[in-house]
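Engineer: Have a look at this fold, sequence not included:
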């Protein structure tokens, strides 16, 4: 068994760092854990890599980070001396081993003659994106696993435009990483320390100045009586958010002090994920204590944000789609009021994001473009239209709580989003309205859009096979109805084709290939199947539309119950 051979190779490696040696001893009698740690190399995909922390080829550790960075260095050297001189910006969040993995990446680059700008304290992912652009660096790396559990970490790669690496370049980097050789035996020469430039607070103010351009109505900050509670959930965004809200002048911001310090153990939360109710436990306590109007939680690397709004009883959490709709409504309404909506303005959303955003943009005479799931595809479109001038970026978002208002960063930016959300709430409070009342008006105007998400976790070798089997079966067995509603068409993004049940000719889909299938139903509902790119999960996304909350809720439940039952017959280990 190859995984056993690899375990023995690592276990017998005399120079193995003690922390990983101890980890191997800990799992020595657990055959399943040994197999999972060594049955494959941790996949370096189009967004980088993410996995459980530990010893092994299928874990993130000093050696797999070194291998990934060696491959990246090979790619950079192939781009020439100028690329090496422009270098790579490296940032990290509050997770376990994030500083160590960041230093390992910097040392590996410097060993290969490549300049590395290394943040010395936790910084957000969007600030990394901004820093790549500000320093005119050739690439960027951020060490983060977003909102995954504490035993995960990751390694994300950015291009010179500050966006996650595009598919074409990512494929070349992947080849270099795969060719880097055995992770244990990569030559790590003494790095040229002069090539490692430490970043402390040098770029913080430049990022702050850029953030201020997000404001549509600067005067609201100092005049508003809006009360806000903020938590970074032990992540990297706390200091940055506190500074920007202080600088622009908001006076009634309350911080969840128990969660302000970066801490990769996330000791006060079940999960550092602002999509989940449990992440707001402390924020709700502070909100009740201070009679706050709005609660805001940001994930560990500062790119996703969730909000809860004071309701008649307690606080109501908004979904990512609902927060996106509020931001679009506020931003476009303000541009319209000032006569500043560009004729070629465009909003971007992903294929699993609510269509409510689309109808709001159409109401303001703005077009919307769908991209594949993943903010890298929004970043790619920003760059494309920046060059062609065909469209002007106005806003980009995805249902998983990621938003971008200004493109000085090219990834979702929770700090920008916090500033915009607080301003929107302050504006509507001056109008005598809450965020919930604005949302109700949007539903009344455009229809009651409701979305849902189901995730099924399938770990290990058998789990990978089960997920692949499900997608294979969906392509073999055509689904004609879901919950008694006819399927009108199916979009298969892996094969780039749209097929129809009424016999119409198949159409081509002009999006990058991705292992995703989406069904469109006769009543306007849709269902999408997509394997997670960062976790061992298969995800089912749903969208429905009706004239009332009750009807939409009933529709959504029926779709979820029937479709998940259909999928269970295929999801076999």
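Structural biologist: Arrived safely. Treat the numbers as computed from the prediction; the structure is a model and nothing was measured. Numbers count the residues shown, from 1 in each chain.

Engineer: contacts and neighbour counts: CA atoms only from here.
Structural biologist: Fine.

Engineer: Identify each buried residue in the longest helix seen in the chain, please.
Structural biologist: As assigned by DSSP state H, the longest helix anywhere in the chain is helix 549-568. For helix 549-568, burial by neighbour count (16 or more other Cα atoms under 10 Å) applies to 549, 552, 553, 555, 556, 559, 560, 563, 567.

Engineer: Kindly report the same for stretch 18-28.
Structural biologist: Buried-residue list, stretch 18-28, by 16+ other Cα under 10 Å: 20, 21, 24.

Engineer: tell me the contacts of residue 563?
Structural biologist: By Cα atoms under 8 Å, 6 or more residues apart in numbering, the contact set of residue 563 is 482, 483.

Engineer: for comparison:
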């Protein structure tokens, strides 16, 4: 029997209304039906929110294309079946569930816990909001089959997400995501028992892991603190913002564990608030625009260093007051250089007799190559992975299986993994590392800016410019990248230079098609993904430029870094070169005017 589009839409809407238990959501859909808003109904019901980058993330609201109770129940039912069929002894190993302070996060967590308990599976669910890294940490600590974190991290207030960790403590990667999606589609009809969240706290299968995890996590911070006396006696005043998220209580504990005096808190952003009333975007990666209140608070309290977490506390931003009185907000790449240096220093102080050739640091392919430059000189190993901590975490697991010591990993999007207790980005432990590094450097009369300058003098200037353009037309995005792949009218003929031949391209790696002209067989060694656009160009003067699409937002991102040799220290000249090249890449490759791209708001 063949369906018309209208019949399929009606059937899907009726199915959703029949299965849905949320009266408010049902009223929204019935109103759209009443006013005959077919376009909105098609958008909500004909395309389903799919399991992708470590799970689901999307706008909250009714329908199959948004995050709501029914979609969460269907996701939980599919995930349970997949785990039962894939991992041995799931019922005893259990799962750990955390949630942030967004609208519906606790509700989504409780619906998920209900489904696992109904299937006889032990559930460790936090009794209050927690940082995302506490789920990754908890998976390993309790040897769970999986972890689930309900969060949309730094996304706008209307969004929420469902992030899944595998039994190795790492965000899921392919093929798990695709297989989970298949199981979800096979288990769409909600069981009546899936809605009764009242069973959770009466069940013998429910456990609250909070106290145990708090103790273990902060014991680790205490054990990894190098200079507790220096920390306690430092004259540096730190200002901290939780960005209306979960971080305040946990950062308070972390500072105490590392023997610091209490920080100055940005009171207006201290407590969780799902409306994020004081920031346009609750994302410290946006720089000064997201740190206005932090800067005001710091200046009022004569504080010289700002530490900022995003709402689920897995990212860290840092700003320092310069001698001139204005503020420098470190980029993720600059913080990566600083924390990388600190983690190497810490390892060598703690383990002076250990072989440095067994030590590894990692970064994503769009992040600074500074760790690679450090590795060449210092003798440790550097590994590059695809973008995202799921790939770095997976690589860490593989390295540790072979007896390697992984001491640091980072991505330019202010994500840092300090040590290997949490195999994901962790804004709490990273903040403590930055604070202790600052206190240690202060005893030598150095600031974080001074140390960064020393690093660049020793290993070479690594100057970056990263940004993005909005594009809501997927076909237009595809055509931009296809033009670059067929630059001379046939496949694999990419641009060979910019600025009229002034800067030659010597390397092209396309992780959408798998092409890499630097390999003898022209095949890329990193995994490829045909569903994501990503091309990297390497120039003869050391510039590396990557153009890629975002997995969660309608953006075309570009990442550029001029990796200069240590002999080239003229920052003004290097910046001029970088600016000239970036402008040419944007105009020649992305052609924003021709493609009607929308500029990032300044």
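Structural biologist: Structure received. Quantities reported herein were computed from a predicted structural model and do not represent experimental measurements.

Engineer: what's the TM-score here?
Structural biologist: The TM-score (TM-score structural alignment, normalised by the length of the first structure) is 0.92; 563 aligned residues with a Cα RMSD of 2.4 Å.

Engineer: what are the ranges of the strands in the stretch 1-150 of the first structure?
Structural biologist: Under the criterion DSSP state E, counting those that start in this stretch, the stretch 1-150 of the first structure contains strands at 48-52, 88-92, 116-119, 139-143.

Engineer: Which of the buried residues of helix 549-568 of the first structure sits closest to residue 472 of the first structure?
Structural biologist: Ranked by distance to residue 472 of the first structure (Cα to Cα), those are led by residue 567 at 11.7 Å.

Engineer: ok, so what distance separates the closest one from residue 39 of the first structure?
Structural biologist: Using Cα to Cα, to the nearest Å, we find residue 567 of the first structure at a distance of 27 Å from residue 39 of the first structure.

Engineer: Repeat that for residue 85 of the first structure.
Structural biologist: For residue 85 of the first structure, the distance to residue 39 of the first structure (Cα to Cα) stands at 38 Å.

Engineer: Next, the aligned partner of residue 384 of the second structure in the first structure: secondary structure please.
Structural biologist: Matched across to the first structure, residue 384 of the second structure falls on residue 370, judged by TM-score structural alignment. Look at residue 370 of the first structure: counting by DSSP: H, G, I helix; E, B strand; the rest coil, its state is strand.

Engineer: Just name the most buried of the strands of the stretch 1-150 of the first structure.
Structural biologist: Most buried of the strands of the stretch 1-150 of the first structure, by mean neighbour count (mean count of other Cα atoms under 10 Å): strand 88-92, with a mean of 30.

Engineer: average gap between that one and the second structure?
Structural biologist: Strand 88-92 of the first structure: mean distance to aligned residues in the second structure after superposition is 0.7 Å, counting by mean Cα distance after the TM-score superposition for the first structure.

Engineer: residues in the second structure aligned with that strand?
Structural biologist: Aligning strand 88-92 of the first structure against the second structure (TM-score structural alignment) gives residues 95-99.

Engineer: contacts for that stretch?
Structural biologist: Contacts of stretch 95-99 of the second structure (Cα under 8 Å, 6+ apart): 105-106, 109, 113, 121-126, 128-132, 134-135, 138-139, 144-151.

Engineer: swap in stretch 354-364 of the second structure?
Structural biologist: For stretch 354-364 of the second structure, contacts defined as Cα under 8 Å, 6+ apart pick out 340, 348, 369, 371, 379-389, 392, 404-412.

Engineer: Just the ones of those in helices?
Structural biologist: Per DSSP H, helices hold the following members of these: 340, 348, 371, 389, 392.

Engineer: Contact partners for the spatially closest residue to the fourth one that is not a sequence neighbour?
Structural biologist: So the one you mean is residue 389 of the second structure. Of all residues not flanking residue 389 of the second structure in the chain, residue 424 sits nearest, at 5.8 Å (Cα to Cα, 6 or more residues apart in numbering). Residue 424 of the second structure makes contact with 133, 136, 170, 171, 389, 390, 392, 393, 416, 417, according to Cα under 8 Å, 6+ apart.

Engineer: need these in JSON lines with neighbour count, can you?
Structural biologist: Below are the contacts of residue 424 of the second structure laid out as JSON lines (neighbours: other Cα atoms under 10 Å):
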{"residue": "133", "neighbour count": "26"}
{"residue": "136", "neighbour count": "31"}
{"residue": "170", "neighbour count": "29"}
{"residue": "171", "neighbour count": "27"}
{"residue": "389", "neighbour count": "24"}
{"residue": "390", "neighbour count": "23"}
{"residue": "392", "neighbour count": "28"}
{"residue": "393", "neighbour count": "25"}
{"residue": "416", "neighbour count": "29"}
{"residue": "417", "neighbour count": "32"}
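
Engineer: which one of the residues you listed is nearest residue 296 of the second structure?
Structural biologist: The closest of the contacts of residue 424 of the second structure to residue 296 of the second structure turns out to be residue 416 (Cα to Cα; 26.1 Å).

Engineer: Can you say which helix or strand has that closest one in it?
Structural biologist: strand 415-418 (DSSP states H and E).

Engineer: And the buried residues of helix 549-568 of the first structure, which is closest to residue 48 of the first structure?
Structural biologist: Nearest to residue 48 of the first structure among these is residue 567, at 29.1 Å by Cα to Cα.

Engineer: and that closest one, what pairs with it in the second structure?
Structural biologist: Taking TM-score structural alignment, the alignment pairs residue 567 of the first structure with residue 590 from the second structure.
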